[in-house]
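Show me how the following folds:
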Amino acid sequence: MELAVEKYKVENEPYYLPIGREVELFEAAYAGKLPVMLKGPTGCGKTRFVEYM
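Here you go, the predicted structure:
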């Protein structure tokens, strides 16, 4: 079975402006294989942050 991954491939890096240490903390959690829960109001950038990471 061949997967059509080309249509899901990210061509351009999503724009994200880090505000604090969220990138460093996310990378540390990833390295430690720890889950991360993002919580915030609608439109605050949770999805954009995950796309950036």
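
contacts and neighbour counts: CA atoms only from here.
Fine.

now for the longest helix along the chain, which elements pack on it?
When the chain is parsed with DSSP state H, its longest helix is helix 22-31. Helices and strands in packing contact with helix 22-31 are not found; criterion 3 or more C-alpha pairs under 8 Å, 6 or more residues apart in numbering; DSSP states H and E.

for it, which positions count as buried?
Phe26 (16 or more other C-alpha atoms under 10 Å).

need the next SSE after that helix, C-terminal direction.
Next in sequence after helix 22-31, counting helices and strands by DSSP states H and E, comes helix 46-52.

Before we compare anything, build this one as well:
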Amino acid sequence: REPKTITSHEFAATALAIMEQTKITSLVVVDGDMKLEGIVHLHDLWGTQMM
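Here you go, the predicted structure:
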């Protein structure tokens, strides 16, 4: 399977929406060339005002 990805310039709200829609807890963060920049986990968003 292909991992779900998000670009580094997307908002946290977008990441949360993707996680909720696909019922996953983390996304691979990539740049515009699809190179790995990191991983964002649902727990990372807990510290924001998103949740």
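
After superposition, what's the TM-score here?
Here the TM-score for the pair of chains, by TM-score structural alignment, normalised by the length of structure 2, is 0.34; 27 aligned residues with a C-alpha RMSD of 2.8 Å.

For structure 2, which segments are assigned as strands?
For structure 2, applying DSSP state E gives strands covering 5-7, 26-30, 36-41.

Just send those strands back as a markdown table, with mean neighbour count and distance to Met19 of structure 2 too.
A markdown table is the format used below for the strands of structure 2 (neighbours: other C-alpha atoms under 10 Å; distance: least, C-alpha to C-alpha, whole Å):
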| stretch | mean neighbour count | distance to Met19 of structure 2 |
| --- | --- | --- |
| strand 5-7 | 20 | 10 |
| strand 26-30 | 19 | 7 |
| strand 36-41 | 14 | 9 |
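
Can you lay out the ones you listed as CSV showing distance to Leu16 of structure 2?
Formatted as CSV, the strands of structure 2 follow (distance: least, C-alpha to C-alpha, whole Å):
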stretch, distance to Leu16 of structure 2
strand 5-7, 11
strand 26-30, 9
strand 36-41, 9
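
May I have the residues that are in contact with Thr22 of structure 2?
Under the criterion of C-alpha atoms under 8 Å, 6 or more residues apart in numbering, Thr22 of structure 2 has no neighbours.

For Thr5 of structure 2, see how far away it is.
To Thr5 of structure 2, Thr22 of structure 2 is 12 Å away according to C-alpha to C-alpha, to the nearest Å.

Check Leu16 of structure 2 too.
With distances taken as C-alpha to C-alpha, Leu16 of structure 2 is found 12 Å from Thr5 of structure 2.
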